[in-house]
Structures are given as C-alpha cells and as structure tokens.
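> predicted coordinates and the sequence they were generated for:
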Amino acid sequence: MTQTPEPVVIVGGGQSGLAAARAALQTGLRPLILEASDAAEGSWPRYYDSLTAFSPARFSAMPGLDFDGDPDRYPHRDEVAGYLRHYAALLDAEIRTGTRVRAVENAGDRRPGAFVVRTENGEEIEAAAVVAASGSFARPVRPDLPGAGTFAGRVLHAADYRDANDLAGQRVVVVGGGNSAVQIAYELTGTVERVSLASRAPLTFLPQRRDGRDVHHRLVSSGFDDLPPAWLIHHVRSRLVMDVGDYASAVRDGRLVRRPMFTALDGEHVVWADGQRERADVLLLATGYLPDLDYLAPLGALDEHGLPVHQGGLSLIRPGLAYLGLEFQRSFASNTLRGVAADAAHIMGPLAAHARHAPAQIGL
C-alpha cells in the first residue's frame, strides 16, 4: 500500500511548480511537471522590460541554488527566468514543456482518490495527487470601470506593458496602488506627456533600505515573512510599496501625481472625485492577477468566482489537490521566490499521505 505508481502531477513549471517538484522528491514522490510554454521559467519573460525582483539576490534564491554574483543586487527579469531554467535542469524530475492542461477530473471507480489529467494534445495522465501551480499571468484583473464603454483612448493592463517608450508623448493614467503600479508610473515620468496614478487608498511606502541594509534582512530575521494573513490584517492596512526613496520623493515634488480613484470615464477624459476632468490617451491597469484555474472546474473545487477553496494551499473540497503560488497563501512571503519553498513543504506531506492511501493503511 505504500507504492504510488501514478505521479504527482504539477500543473505549471514556474517557481511554484519547481518548488513543488523539489518538495515531492524529498517526500519520496514522483513529480511530473506539465508546463504550457516552451520553457520552465514561469511568467517572468512576459513581464515589463525593466522589472527586477523586489528582494535582493540573497533572498530571491530557492533552496539548493544561489544566484551568482553580488548577493545584494536585485536580479533583473531575464536573469530570474534564466535562474529558473537552470533550477529546472538540476531537478531530477520529468518536465514536459508545450503541454497545456485542459481539465483535471476524478479517476472514479477505476482508481478511487486518484485523478485523470487531460492535456490539450490529447494525453490522459493518471495522477495520485495534483498540485495547481499554474500562476495567474493569463488572468489579469480588469475591473469594471464606470463609463468604460465611452472611453476613447486605449485600455491596457500591466500584462500588456513592456517599455515607457511605447507610450512616449501620451497622457497616461495608471490605476493601482501596489509595487507594479508605482514602478510603472514612475518609469513613465519624463517619457510621456503626463502621468497620473489613481488608487483607492493612499500609497503606503516601505523603505527598501534601513541602516544601510535592505529591509528583507528584517523581514526574514524578525519572522515577518512568516506572519499568516489573519495576523497581517492587523498590521498591514493597504498594499506596501517597496521604495529606495525615489518614489516617495517623486510624489512629494509633484513629478508623480497620485490621486484618489476617478469616478468615471467620459470620452477622452477621466473624471476625478473632485469633479475635475483630465484628458487621457491611455488607461493602464496595474490591478493585479487572479489564479488561472479553469482546468479544475470538473472537480468542483472552485468557488463561484473561479477561486480555490483552500486552507493554506490544501483543497477543502477535494483531498489530493493542493495549490502553490497563491498570494498570501500561508504568509506574507507566499508567492515569492523566497517564500514558495516553505509553502511547497507544507502541502507535500498531506499529498504524500493521500497518494499512499494513509487512511486505508490504518483501516479506515
């Protein structure tokens, strides 16, 4: 009863999927990663050109492989993608790229408790357990905005944005109050004709450096990284924006104008809460992403919004199903390069028990 001939299928070969595969191997399970793209590098290559990791290299590495070079630098987007490809090559796990999962179903009577994973190229793979680690880049949040149907300009998402020069000379309103929104808006200053930043709450800046060291030293040493969401809400009232000082300075001196969220779009204009109207050519939504999990619909494991019903990454609907890479899945550091390995270790023990039919082994 201890053998698990079917693999643990991991949907997604980015940082979460790779962390899951490493944890599975350490638990004695056989991981099979199914990655839709042509490389195990996650969504990093598709982010905007100037993106860097928000934590230094020493805190951005996953277990078993450090970043090369200065540990206090902030790795660029392309460097992180290359790091993940290298990490994947070092894992003793089967990785099938170019393999998109279409549906995950119950195996039924043919193997109670197991799954059948169906891919778009017609494969049927039996699995003892499934980890949904497919990320969220394919499902950007595009909120309903009053008057959006009348807006004469372009509406882009941060997922569509690459470089400030693409919007040179235009009037841009960036929507959002997190790291990406502020970083993109700041990058646009000096290149576009005008940029405004619209957010529902005032910006909350977290100084990137204290006492000459990056704040991640304190996030790790103090244990803040490990605080669960239920405790974090007592201390963090809005999204935190990492800042070496440039962003807050730009807001103070007026180079970057932050305004409360506009009330409507009307033709060529956004209408601000105070009634002022501002012409805009581009509305750029830095409004985040949601998990891309439609392939789990046959299991009935998602709520009415298509979101996972889980506790700490373990499905509350279907034993043997787990998630990785969800924002605040278990802690402040969840869904980060430095934090995903801890979440992977947390879910893999229960998955191993399920795959090995632990209840049956004790007579239940």
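Okay, I see it.

> from now on I want contacts and neighbour counts done on CA atoms only, so please keep to that.
OK.

> on the three-state scheme, the residue nearest to residue 147 when sequence neighbours are not counted is what?
Among residues not flanking residue 147 along the chain, residue 265 sits closest, at 4.6 Å (Cα to Cα, 6 or more residues apart in numbering). Secondary structure, DSSP: H, G, I helix; E, B strand; the rest coil: residue 265 is strand.

> in the stretch 201-350 of the chain, which spans are helices?
Using DSSP state H, counting those that start in this stretch, the helices of the stretch 201-350 of the chain run over 216-221, 229-232, 246-252, 340-355.

> counting contacts, what elements does the last one pack onto?
Pointing back at helix 340-355 there. On a contact count with 3 or more Cα pairs under 8 Å, 6 or more residues apart in numbering; DSSP states H and E, helix 340-355 meets helix 15-26, strand 129-132, strand 321-323.

> which stretches in the stretch 51-200 of the chain count as strands?
94-96, 101-106, 115-119, 124-127, 129-132, 154-157, 171-175, 194-199 (DSSP state E, counting those that start in this stretch).

> putting a second one here so we can go through both:
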Amino acid sequence: MYSVIIVGAGQAGLAAAHALARKGIAPGDEMLILDGNDGPGGAWRHRWDSLTLGNAHGIADLPGLPMPRPDPEVPASDLVADYYGTYEDTFDLQVRRPARVIRVDGNAPGPLTVTAMMDGQCSCLQTRMLINATGTWTHPYIPYVPGIDRFTGRQLHTTDYRRKEDFDGERVLVVGGGLSAVQFLLELHEPGGAASTVWATRRPPNFVDRTFDNDDGTWGRAVERRVRADTERGRRPASVVRNTGIPALPRYLDGVTAGTLVSRGMFTRIDESSVTFGGAGDEIPDPDLVRPDSWSPFPAGHREPVDVIFWNTGFRPALNHLSPLHLREPGGGITVTNEVEVVRDDRVLLAGYGSTASTVGANRAGRLAGQVAARRLAGND
C-alpha cells in the first residue's frame, strides 16, 4: 500500500510531490505519481503552436528549481515539457505514465483503491491518501445551443486548436469572452488565417484597465477570494480566469478599433450552415466599461453564415474518477477548506481546484496539499 498517490503530474502535482519528498516520503516507494499524458508537461504539452511564453502567458517556477529564462520564440508546449521533464529527473519523482485513472473508491476510514489503466492493463492500487491534481484541460465545456447537432460545418474547442492555417478561407465564429478567444481572433486575422471572423459572447467583453503582472498582489488575491467563497460553500466554482477580465493591452485595443474584437452578442440557434443571433436582450452595458465599443450585438433574428464554430467556452474540473466517493454537494460543487482540504473525505486533497486553478495558485495548492498530507500521514492533523 502506498502512503499517498498523486493523480496528475502538471504544476500542482509536481509541487505536491516535491513537498512530500522534502518531508521524507520517498517517490516510488511510499509515494506514487500517476499521469495520463505520454510525457511531461501536463496540459501545457497540448497547447497550440503559436502560444509562447513571450506574450501575456507565463508560468510560475516550480519549487526548488527555477525555469531557465524562456526563449520567447519557442512554443510554450516544448519549453514547459522540457522544464517539467527536467524537474521530474532532478528530484527523481518516478512518474508513471501513461496512467489513466478510471475510478477511486473505498469506504472511510479504510484505504482508497485507485483503479488505473497502465501498461495496457487495469491495475488496482491502494493508498492511505490521495492528492488529486488533474486540472481541467481534459474536460472542455461546450454549452448546449438548439440545433448544435444539425451544423454541417466544423466545430472545435480550444483544446483542438493548432494553427491559423487550418482555417484558411473559412468563415469562423469564435465563441467565448476570455483571453483565448481574444488571442485566437487576432491570430486568425493574420495572413494565412480565416477569411472572416465573428465574435460571440453572452455579455459585453470585460476589458479591464490593468495588466496581469505578479506585482498586483492585491488584485490577484481579490480574484481568488471571490472563487474561494464558492468552494468553501460547496458551490460549483467559477474559473479564476473568468474573474480576471481582458487586460487593456495595446494590441487588444487596436483589435477593438479595427472591429476584430467587437462582440456581436450571443446566438440562440444553430442551423446547417449558419447561426441566428438573439440580440442584446436585457443586457445593458456597464457605463464604466473600459471599451464600450467592443459590444455591438446583432439585432435579434440576424442570421450569420459560418463554416466553423470555434468554442472557447472554458473547462470543468476533471473529477469524474472521484464520483464513487460522493464528494459533491447538491449544487454540484465540492466543499473545500484551506484551499485543498475536502470536507466530505479527509483522505482526499484537491490541488488546483477552484481558487487555485491558475499558474500561481497551482504551485501554492500543490505545496499545501503535500504539507497537509504529510501531517495527516504522521498523525499530526
């Protein structure tokens, strides 16, 4: 039996493993890390080719091994995979992959049984504690819109995007109000990209008059507090990203002026080769919006022909394998205290859930989960 199994070897999982190893819990013997990917990098290894660490995206250093200054021209998927792989080797974490965890069960206060597909066969492993660090990337969310199954064009999610050339000559509807949608809209307008784009959001785009640097600690903590309030009450948490808004960077504001980053509202029906918009409805733009000109909904009934619907509509926590433990509250969320401690089962810790589902928060959650697990295993909690 293992003392602790960590599910997921992304940022939170590696940070948790490092914290446990510092407490003397040896990887491979007392601690086992299971990862569903074919190699290191977590969700980063699946990011699109044009995403680099030289733009608005960044990554927090893992504990104990700073990341070398990244080449701003190299895809982030390559850089982070190399960095995480080096991290695993440096601390001899002995990650088992690919290992797809199917279910976790077991009545308290006994051990947990982790069922996983490894080496082509189903294995059952027992552990005293489990740290779940599976993130959200494997659970993309697409909202239901009437007629979605009738569309004869192409539909894809953020997870499926690779390069703008894949949309050459096509009319693309980009759905979602987050940073991914903004960046894809601008990229698709570059030479070699789409013939045209339309941006669809439910609300006016939330441009904010600030940058997302690490020095803005007060603002970052306020964002996390809003999300943490949900998890502490067992509500389904909104993402940290949804609470951040869109920074008023010059290239984004230029996109608004050019008409590229202007939302046309939300469509209410999908047909074989078009979508029908529902108008502004009751949505009244906030008079304090940084860029009110980024909101210009089509009139109700407007029909827009499109070849591609590109959903950038977020993710949900990848927690289906924990269903047998009945951790969820009636509202669909999991009650978590101290950011990682599951109220319904003290054998399970969630790293990277709710308020810690961000590059900075995942590090903190991983360290905290490792420390809490070590205390509980030692009988000091």
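Alright, I've got the coordinates. Small disclaimer: the values here were computed from a predicted structure and weren't measured.

> circling back: looking at it, the residue nearest to residue 147 of structure 1 is touching residue 152, isn't it?
No - counting by Cα atoms under 8 Å, residue 265 of structure 1 stays clear of residue 152, with 9.1 Å between them.

> so which of the two has more stuff around it?
Shown here are residue 265 of structure 1 and residue 152; by other Cα atoms under 10 Å, residue 265 has more neighbours (23 against 16).

> need the counterpart of that one in structure 2.
In structure 2, the residue matched to residue 265 of structure 1 (TM-score structural alignment) is residue 270.

> equivalent analysis for residue 355 of structure 1, please.
Checking TM-score structural alignment: residue 355 of structure 1 goes with residue 377.

> for that match, which non-adjacent residue is closest in space?
residue 3 (7.2 Å).

> what residues are up against the one you found?
Going by Cα atoms under 8 Å, 6 or more residues apart in numbering, residue 3 of structure 2 touches 30-31, 127-129, 377.

> just to revisit the earlier point, the match of residue 355 of structure 1: neighbour count?
Around residue 377 of structure 2 there are 16 residues (other Cα under 10 Å).

> and it, how far is that from residue 347 of structure 2?
Applying Cα to Cα, to the nearest Å, the value for residue 377 of structure 2 to residue 347 of structure 2 is 10 Å.

> which residues are in contact with both of those two?
128-129.

> re earlier: quick one: closest of the helices and strands packed on helix 340-355 of structure 1 to residue 282 of structure 1.
helix 15-26 (32.2 Å; Cα to Cα).

> coming back round to it: for the match of residue 355 of structure 1, which residues are in contact?
Here residue 377 of structure 2 is in contact with 3, 128-129 (Cα under 8 Å, 6+ apart).

> make JSON lines from those residues and add distance to residue 313 of structure 2 to it.
JSON lines is the format used below for the contacts of residue 377 of structure 2 (distance: Cα to Cα, whole Å):
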{"residue": "3", "distance to residue 313 of structure 2": "38"}
{"residue": "128", "distance to residue 313 of structure 2": "37"}
{"residue": "129", "distance to residue 313 of structure 2": "33"}
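
> overlap between those residues and structure 1?
Contacts conserved in structure 1 for the contacts of residue 377 of structure 2, counting by both residues aligned by TM-score structural alignment, their matches' Cα atoms under 8 Å: 128-129.

> related to what we said a few turns ago, in CSV: the helices and strands packed on helix 340-355 of structure 1, plus distance to residue 254 of structure 1 and mean neighbour count.
What follows is those, written out as CSV (distance: least, Cα to Cα, whole Å; neighbours: other Cα atoms under 10 Å):
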stretch, distance to residue 254 of structure 1, mean neighbour count
helix 15-26, 38, 27
strand 129-132, 44, 27
strand 321-323, 42, 27
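
> who are the neighbours in contact with the residue nearest to residue 147 of structure 1?
145-148, 150-151, 271.

> of those residues, select the buried ones using a ChimeraX command.
Burial among the contacts of residue 265 of structure 1 is assessed by 16 or more other Cα atoms under 10 Å; the matching ChimeraX selection reads:
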select :148,151,271
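
> thank you, goodbye.
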